[in-house]
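1. build me a model from this:
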Amino acid sequence: MNFSKIEEILKKHNETLPFSGTVLVRDKTKIFEQRFGYANRSEQIQNTMNTRFGMASGCKIFTAVAICQLVQDGILSFDSHLRDCIHIPFPNFDPNITIHHLLTHTSGIPDYFDEEVMNDYEELWKVLPMYSIQSPQDFLPLFQNGPMKFSSGDHFSYSNAGYILLGLVVENMTGMDFTTYVEKNIFQQCGMLDSGYFRMDQLPERTAIGYIDYDQAWRTNMYSVPVKGGPDGGAFTTVYDLVRFWEALMNNQLLSSEYTPILLTPHVKEDEHTYYGYGVWISIYDNAVFKYYVMGSDPGVIMQSSVYAKEKIHAHIIGNIGKGAGMIARKIDEILL
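-> Here you go, the predicted model:
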């Protein structure tokens, strides 16, 4: 990996669109690290390589791993019907929705934040205050009685609500709060000691505050996202913990050698080169996997975390502003392609 090219990419990016966050790129023998901006602008506390950042939807992969662990343990199957896994009324839902449909965004259920027709996440909290969202159950009023968008299994349509339901499945099947399950069975297993589902009003040390920039001014994202994250997004992590997670996943420490490939299988196609596994995006070129990655974006949160399949290179970009990670990741892709 040519790290001087990575440094040049970041220098050019920051000349026109300053990034705030951390970047880690690692190949088999070397590691590149760089940090930018402030974790706390008011106090001028700089981001460091150990700063924790929000992940937004990047943590859907944790939900998928949790479900795969339950399948591996024989508690449910990918073909289990939603109606048999949680006993909550969904009057307009297709009774044939399966766990597989939910994992692959092919269930057809209504989404509480439908990214195909909505772009302002903050608008949600005019209906349901963000401080009331503290568990998966709390999201239900936003989509529980809505109509189906399409027949289950018909096609891919990204669904945050689908992953909320998967979190409810984890809770019902284990008797544990979803976040407690993930922290115990994934974060602790990986040694991700800096990661967690922290409350926005109880952020621990070394956690970056998310910032929303507008009209030559800024504000924090404290009132723009749920007070506590859950199955569809909202965990906090560091670039080092992302390395630990991917290493544990790829080395079958979280799932067996039978179930890890199932999670990483390109189950559904989104476009020419983009597929979705279980909680993970997959880029394919020339009939071969180019990279596995997760990405997330919320007000004041941006991230993309990638592992390149052939080279085993890691590239983790996480920030506390609303843009930049995807652009930097695409430039790294171009180098490796």
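
2. alpha carbons only for contacts and neighbour counts from here, please
-> OK.

3. what's the span of stretch 185-196, first residue to last?
-> End-to-end distance of stretch 185-196 (C-alpha to C-alpha, to the nearest Å): 12 Å.

4. need the contact partners of that stretch.
-> With contacts defined as C-alpha atoms under 8 Å, 6 or more residues apart in numbering, stretch 185-196 is touched by 52, 62, 66, 183, 235-238, 241-242, 244-245, 248, 253-254.

5. of the residues you listed, which belong to strands?
-> In strands, defined here by DSSP state E, the members of the contacts of stretch 185-196 are 236, 237.

6. who wins for neighbours among the contacts of stretch 185-196?
-> Within the contacts of stretch 185-196, neighbour counts (other C-alpha atoms under 10 Å) peak at residue 52, which reaches 31 neighbours.

7. how many neighbours does residue 184 have?
-> Residues lying near residue 184 (other C-alpha under 10 Å) number 11.

8. separation between it and residue 168?
-> 17 Å.

9. circling back: max pairwise distance over the contacts of stretch 185-196: which two?
-> The largest separation in these, counting by C-alpha to C-alpha, is between 52 and 253 at 23.3 Å.

10. in stretch 204-212, what counts as buried?
-> 206, 207, 208, 209, 210, 211, 212 (16 or more other C-alpha atoms under 10 Å).

11. the closest residue to residue 48 other than its chain neighbours: neighbour count?
-> Of all residues not flanking residue 48 in the chain, residue 35 sits nearest, at 5.9 Å (C-alpha to C-alpha, 6 or more residues apart in numbering). Counted by other C-alpha under 10 Å, the residues lying close to residue 35 total 20.

12. just residue 120 next, same as before
-> Residue 120, neighbours per other C-alpha under 10 Å, totals 12.

13. tell me where the stretch 51-200 of the chain has helices.
-> Taking DSSP state H, counting those that start in this stretch, the helices of the stretch 51-200 of the chain run over residues 60-72, 82-85, 99-103, 160-174, 178-182, 188-190.

14. residues in contact with the nearest residue to residue 138 once chain neighbours are set aside?
-> In space, and not counting its chain neighbours, residue 138 is closest to residue 132: 7.1 Å by C-alpha to C-alpha, 6+ apart. With contacts defined as C-alpha under 8 Å, 6+ apart, residue 132 is in contact with 138, 226, 227.

15. now show me the structure for the sequence below, then we'll compare the two:
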Amino acid sequence: MSSQHTSTGIRLPRRALLGAAALGGAGLLTWGATRLAGAESVDATVARWRQEHAVGEQYDEIHQIMRDYMEAHQVRAGSLAIRTRGELRLSSGYTFAEDDYPTTRPDSLFRLASVSKAFACAAVHRLADEGVIDLSTPVFPFLGISTVALPGQTKDPRIDTVTVRQLVDHTGGWDRAAGFDPIFQGRHIARALELPGRVSKRDVAHYMYGEPLQNAPGDVEVYSNFGYLLLGLVVEQATGTDFTEFVTTEILTPLGVENEVFLGNTIEADALDGEVGYDATGTGLSAWDPYSDVPVPAAYGTFLIAECDSSGGLVATTAAVTALIAEYAVWGLGERSPGYYRTGAMAGTSTRATSLNSGVDWSYTFNARGGEANLNDLGSAINAAIVASDIGD
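-> Below you'll find the model as predicted:
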């Protein structure tokens, strides 16, 4: 879903949260299910550019960068927020779409994909800092998982040594290139386990307990979505509360953004109030209904959202993302980590959260998946525009 970067762009080795969304703006269903499912390209001959600002309307150069990207890549909905030393200096919603398409607002909700992992790290940091969990704790024994899920599986003897710290650092031993990414194999796992319906995150953890590791825990850093799914379970085991409830109470409420971050939903009909629609081409078989052979839109059912809360299942405003990374590390554990950024991507989603050395934190979200090179160029352009403006003063 994403990878660790410095702010210069160099790769380093490496449910609703309680309550309803108190946000304005039209939900995705107002535009029509058939058009969203098809995700046809924007018709540039009739598309209209719209901007709405909560703050920062005067930063024309920054807004133009967002407009240029969205028009060039036919992205209908985007959002950008910028904070300087915690103060919100820009919060904007952008729309490049047909007249009848809902207007994106500064407080519109977008799926965060792997930027959700920053919230998981904040939760783990809080628990470790308060002595509730020890980062050296072996994860599967802590979760009470000690047997394989299927008779044909063989436990890798190293799996009981994977620690909380290794999950955070992506050194748990899984390599999705050599094996597979269970986050996107919910349909297969549900059918293999003969579940009556879709998988839970604990079902995924139990299934993976019987799958081989590709590396010795602690030896190699390989990006792992599954490791962060396990971190959500660790938070729940340690606190006795739902992951999203803990994040709301202990992380978001002190930041004042408890009404701007929510657990997302998989299918289109369950979109939250104020949430954008997601444009993605193609269809696939359903993880939501794993025994159905009816194709579903790529962004609505081929993978699960809520069941992957700590790994990639949150939706939020960009202002809330910047509030988080102004206090907590955007990558890894600890307090604010200047010089790093985190990206996220899935069908219908591109996200980024960046903490600059200057004290500026910024985040964008889009309702379409973009190419990595194009998004890297966009990030560099935003960084340069921030430096050239007075927004960081």
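
16. related to what we said a few turns ago, from the buried residues of stretch 204-212 of the first structure, which land in helices?
-> Among these, none falls in helices (DSSP state H).

17. closest to residue 150 of the first structure among those residues?
-> For these, the minimum distance to residue 150 of the first structure (C-alpha to C-alpha) is 34.4 Å, reached by residue 212.

18. nearest spatial neighbour of the equivalent of the closest one over in the second structure, skipping sequence neighbours?
-> Aligned counterpart of residue 212 of the first structure in the second structure: residue 280 (TM-score structural alignment). In this structure, residue 280 of the second structure finds its nearest non-sequential neighbour in residue 348, 4.8 Å apart by C-alpha to C-alpha, 6+ apart.

19. now residue 352 of the second structure
-> residue 343 (4.3 Å).

20. residue 319 of the first structure too?
-> Per C-alpha to C-alpha, 6+ apart, closest to residue 319 of the first structure is residue 21, 3.8 Å.

21. which position in the second structure pairs with the one you found?
-> So, by TM-score structural alignment, residue 21 of the first structure is matched to residue 78.

22. that match - how many residues pack around it?
-> When neighbours are defined as other C-alpha under 10 Å, residue 78 of the second structure has 31 of them.

23. isn't residue 173 of the first structure right up against residue 82?
-> No - counting by C-alpha atoms under 8 Å, residue 173 of the first structure does not reach residue 82; the two are 11.9 Å apart.

24. more neighbours: these two, which one.
-> With neighbours defined as other C-alpha under 10 Å, residue 173 of the first structure and residue 82 compare such that residue 82 has more, 22 against 15.

25. that one pairs with which position in the second structure?
-> Correspondence of residue 82 of the first structure to the second structure, assessed by TM-score structural alignment: residue 139.

26. the longest helix in the second structure is where?
-> helix 372-388.

27. in it, what's buried?
-> Residues 375, 376, 378, 379, 382, 383, 385, 386 are the ones in helix 372-388 of the second structure that count as buried (16+ other C-alpha under 10 Å).

28. grab the most central residue of the second structure for me.
-> By C-alpha atoms, centre = their mean, the second structure has its centre lying nearest to residue 113, at 2.3 Å.

29. pull the contacting residues for that one.
-> Counting by C-alpha under 8 Å, 6+ apart, residue 113 of the second structure makes contact with 1, 311, 312, 313, 314, 344, 345, 346, 349, 350, 351.

30. give me the distance between the fourth one and residue 112 of the second structure.
-> Same thing as residue 313 of the second structure. Separation of residue 313 of the second structure from residue 112 of the second structure (C-alpha to C-alpha): 7 Å.

31. now swap in residue 176 of the second structure and tell me
-> Applying C-alpha to C-alpha, the value for residue 176 of the second structure to residue 112 of the second structure is 21 Å.

32. same drill for these two, tell me which one is more crowded.
-> Taking neighbours as other C-alpha under 10 Å, residue 176 of the second structure and residue 112 compare with residue 112 leading, 32 against 15.

33. how about the more buried one, what's its partner in the first structure?
-> Aligned partner of residue 112 of the second structure by TM-score structural alignment: residue 55.

34. for that match, list the residues it contacts.
-> 233, 234, 235, 236, 237, 295, 296, 297, 301, 302, 303, 318 are the contacts of residue 55 of the first structure under C-alpha under 8 Å, 6+ apart.

35. just the strands in the first structure please.
-> So, for the first structure - with DSSP E - the strands run 21-26, 31-36, 38-40, 45-46, 53-54, 211-214, 217-220, 236-237, 268-269, 274-276, 281-285, 288-298, 301-308, 313-319.

36. so which of the ones you listed gets nearest residue 8 of the first structure?
-> Using C-alpha to C-alpha as the measure, strand 31-36 is the one of the strands of the first structure that comes nearest residue 8 of the first structure, at 11.9 Å.

37. what angle do the closest one and strand 313-319 make?
-> 10 degrees (axes from the mean of the first three to the mean of the last three C-alpha atoms, to 10 degrees).
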